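**Student:** give me the fold of what follows.
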Amino acid sequence: MKAALTHLGARGEANMVDVGDKAETTRTAIAEGFVSMLPETLETILAGNAKKGDVLGTARIAGIMAAKKAHELIPLCHPLLLTKVSVDIEPDAALPGLRVTALARVTGKTGVEMEALTAASVACLTIYDMAKAVDRAMVISGIRLVEKTGGKSGDYKANESGVDA
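**Tutor:** Below is the predicted model of the structure:
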């Protein structure tokens, strides 16, 4: 049985979910995304030679800032007092490219999945923006929730394959 959509009323009108009666718990979400690029582009970024500056440092800051603004970007998303946001960016020679992992945490009444997903997405977009002069064929892919803990719905961990049954 599928769960009902919580943001739609009986007539299909959009509503912000009332979380007032929910218990405050510590909630964590981890999201990821990938930016595939030419090997030379990856080398340029890792060497710190991009014309726009420190690609990785700027992307980390952009992702953190984006998580804090998720409620301004996504309709019906609750504003949260985040207790932690981190963005890690690692080279992946197999792509070749960069893997972005974002973590968001809150002690509150609603989850932080959208904040983690927003952080990962904007970090990937920032990488693209800062390196597009070198490689316009970069591809952003694989934006997904990897894991979440806390809350009434319990914990979730994505399959390694990236496809849930």
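
**Student:** alpha carbons only for contacts and neighbour counts from here, please
**Tutor:** Fine.

**Student:** just to check, A116 is in contact with R27?
**Tutor:** No - the pair A116 / R27 is not scored as a contact, 11.4 Å apart, by C-alpha atoms under 8 Å.

**Student:** another sequence for comparison is provided below:
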Amino acid sequence: MSDNQLSHINQRGEASMVDVTEKAVTQREARAEGYVTMKKDTLTMISEGKHAKGDVFAVARIAGIQGAKQTASLIPLCHPLMLSKVQVEFEPQPEQSRVRITSLCKLAGQTGVEMEALTAVSVAALTLFDMCKAVDPGMSIEGVRVTEKLGGKTGHWQGTQP
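**Tutor:** Purely as a prediction, here's the structure:
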């Protein structure tokens, strides 16, 4: 298969899970980011831990970790992976009235962890939205992307700022 072909489509054009049987086990990691933009008052409330529902970042962090672990159940052709590390972090950015969410996923395996890193950020962002929607229904989730990956055939890849 050439590098410009879709990896999850077989020769007949049907959806197909990639066969990684012959791929070497290597250390792999991926990082992703995304943003939740909100009203300044909402950002202040959750940054200061004053939300009536409790610590929004703690709940969203656990949700992001759980999301990464469930990626194969959510994305049909993803391989179930034995993740060795999932990290989810939040960075309030008051000047842009948003929260930057970052994730790191690692493992020793035969396939990459980009989808798990993206899922961690996405589920954390959705949880943050869910917990705050009653006070700020106009929030938006933006810019979810892979920022870096290491390991595998392609080695080290780092994204550029959009």
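
**Student:** and the TM-score between them?
**Tutor:** Once superposed, the chains reach a TM-score of 0.96 (TM-score structural alignment, normalised by the length of structure 2), with 161 aligned residues with a C-alpha RMSD of 1.1 Å.

**Student:** quick one on the thing from earlier: A116 and R27 of structure 1: which is more packed in?
**Tutor:** Legend: neighbour count by other C-alpha atoms under 10 Å for A116 of structure 1 and R27, higher for A116 (33 against 23).

**Student:** from L82 of structure 1, how far off is that one?
**Tutor:** According to C-alpha to C-alpha, to the nearest Å, A116 of structure 1 and L82 of structure 1 sit 11 Å apart.

**Student:** element containing the spatially closest residue to F90 of structure 2 that is not a sequence neighbour, please.
**Tutor:** Sequence neighbours aside, I101 is the residue nearest to F90 of structure 2 in space, at 4.7 Å (criterion: C-alpha to C-alpha, 6 or more residues apart in numbering). For I101 of structure 2, the host element (DSSP states H and E) is strand 98-109.

**Student:** before we move on, back to that, shared neighbours of A116 and L82 of structure 1, which are they?
**Tutor:** Shared contacts of A116 of structure 1 and L82, defined by C-alpha atoms under 8 Å, 6 or more residues apart in numbering, comprise A104.

**Student:** run a quick neighbour tally on the nearest residue to C105 of structure 2 once chain neighbours are set aside.
**Tutor:** Distances taken as C-alpha to C-alpha, 6+ apart place V86 nearest to C105 of structure 2, at 4.6 Å, with adjacent residues excluded. V86 of structure 2: 23 surrounding residues under other C-alpha under 10 Å.
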